[in-house]
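[1] sharing a model prediction with you, sequence too.
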Amino acid sequence: MEKQIINTQEAPAPIGPYNQAVKAGNFLFVSGQIALHPETNQLVMQDINAETHQVMQNLKHILSAAQMDFSHVVKATIFITDMNNFSQINEVYGKYFSGDFPARETVQVSALPKGVNVEISVIAGK
C-alpha cells in the first residue's frame, strides 16, 4: 500500500518524530492535535472552549491539506485530562460536524503534552 505524508504550515509542526498525517490508500490518519497556534507556536488555553476550537482548527487544516474535511472523518479519539470538561469539549467538537457523526471514544488521561487539557486525533476516508 502506498503511503503519502501530509504536512501543512497551517497547522503546528510536529513536536516529535511523527507527521501531521499519513494517507494510506483511501484513509487519512491524523496525529493527535493540541491547541498550538501554527503561526505563533503558542498554546491557546484561555479556556477549554478556546483550546478545543484551536485543536479543531488544526485538524481542519490538516484535513484540508489532504483535500478532505470533517465530513470525511470516520473515527475520532479525544483525550482529556478532566472529565468535568467533557460537555464543553463535546459542544465545541460537535459544531465542526454536520449530519453523520464519526465513531468516537473519549478517554480521561493523567497528562497530555505541554500540559494541555485536550488532544484529538482522527481517521478520515475518501
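    Looks like it came in fine. Residues are numbered from 1 along each chain as shown.
[2] going by C-alpha atoms from here, please, whenever you check contacts or count neighbours.
    Noted.
[3] now the strands for this protein?
    3-6, 21-24, 27-33, 73-80, 103-108, 118-125 (DSSP state E).
[4] quick one: the fifth one to chain centroid distance?
    If I follow you right, that is strand 103-108. 13 Å (C-alpha atoms, centre = their mean, to the nearest Å).
[5] same deal with stretch 85-103?
    Relative to the chain's own centre, stretch 85-103 is displaced by 12 Å; criterion: C-alpha atoms, centre = their mean.
[6] just the buried positions in it, please.
    Neighbour-count burial for stretch 85-103, counted by 16 or more other C-alpha atoms under 10 Å, picks out 86, 89, 92, 93, 101, 102.
[7] quick one, what contacts the residue nearest to the first one when sequence neighbours are not counted?
    Going back to what we said before, that points to residue 86. Nearest non-adjacent residue to residue 86, counting by C-alpha to C-alpha, 6 or more residues apart in numbering: residue 80, 7.7 Å away. Shown in contact with residue 80 (C-alpha atoms under 8 Å, 6 or more residues apart in numbering): 86, 106, 107, 108, 109, 112, 117, 118, 119.
[8] use this one as the comparison:
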Amino acid sequence: MKALIAMLALLGSCSASAASPVFYPAPGAPFSKAVRAGDTLYLSGMIGATADGKLPSDFASQIQQLLENIKARTAALGLSMDDLVKCTVMLDDMGNWSQFNKIYMTYFKPDHLPARSAFAVSGLALGAAAEMECIAYVPAEAK
C-alpha cells in the first residue's frame, strides 16, 4: 500500500487535484495498464500471455499465467489479490468454465472472493482462451 501511495504522490505531483484520475500507461498500447479514480483502481483486461508475448498452448496453463499476470500487476501497484473487489471474466468457450473456476479459486481466499461476472466471447486478443479485468478498492490512507 505504501508503494502505491508513493507512486501516486509522484504521479500526482503535476498539479493534479486529489480527485483527478491517475493513469498507469502501457507503453506502446492504446490503453492504460490501470487507472485510479478516487478509492477505486481499474485494471485493464489481461490474458495469459507470458513476458515474451506468447500464449501457452493449453487452457490450464493460459489461465494460470493470466492469474499470475494479474497477481504481478497488483503487486507492482503495491496491492494484493485481496484488494480485488470485482472481476469480469471473458471465455472463448464456456465449456471451460469449471476448469477456470478450479484454477481461479487457488488465487483467492475462500472467504474473500471478489464479486464476479463472466461471459462467452467470439474472440480475444492473440487468440487467447480467456481475458479478465479487475477492480480493486484502494482507500486513501488517513493523513
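    Now that the structure is in, tell me what you want to look at. This structure is a prediction, so every number in the text was calculated from the model and none was measured.
[9] now the biggest helix by length in the second structure: which residue numbers in the first structure?
    Longest among the helix segments of the second structure by residue count, using DSSP state H, is helix 59-76. Aligned using TM-score structural alignment, helix 59-76 of the second structure spans residues 48-65 in the first structure.
[10] re earlier: how far off strand 32-37 does the longest helix of the second structure point, in degrees?
    In terms of direction (axes from the mean of the first three to the mean of the last three C-alpha atoms, to 10 degrees), helix 59-76 of the second structure departs from strand 32-37 by 50 degrees.
[11] what helices or strands is helix 59-76 of the second structure leaning on?
    With contacts taken as 3 or more C-alpha pairs under 8 Å, 6 or more residues apart in numbering; DSSP states H and E, helix 59-76 of the second structure sits against strand 40-46, helix 97-104, strand 130-137.
[12] now list the buried members of the contacts of residue 80 of the first structure.
    With neighbours counted by 16+ other C-alpha under 10 Å, those contain buried members at 86, 117, 118, 119.
[13] circling back: output the strands of the first structure as CSV; include the columns distance to residue 97 of the first structure.
    Output for these, formatted as CSV (distance: least, C-alpha to C-alpha, whole Å):
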stretch, distance to residue 97 of the first structure
strand 3-6, 22
strand 21-24, 20
strand 27-33, 16
strand 73-80, 9
strand 103-108, 12
strand 118-125, 13
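[14] nearest approach to residue 52 of the first structure belongs to which of those strands?
    Among these, the nearest to residue 52 of the first structure by C-alpha to C-alpha is strand 118-125 (6.8 Å).
[15] compared with the second structure, how much does the closest one deviate?
    Per the superposition on the second structure, strand 118-125 of the first structure and its aligned residues are separated by 0.4 Å on average (mean C-alpha distance after the TM-score superposition for the first structure).
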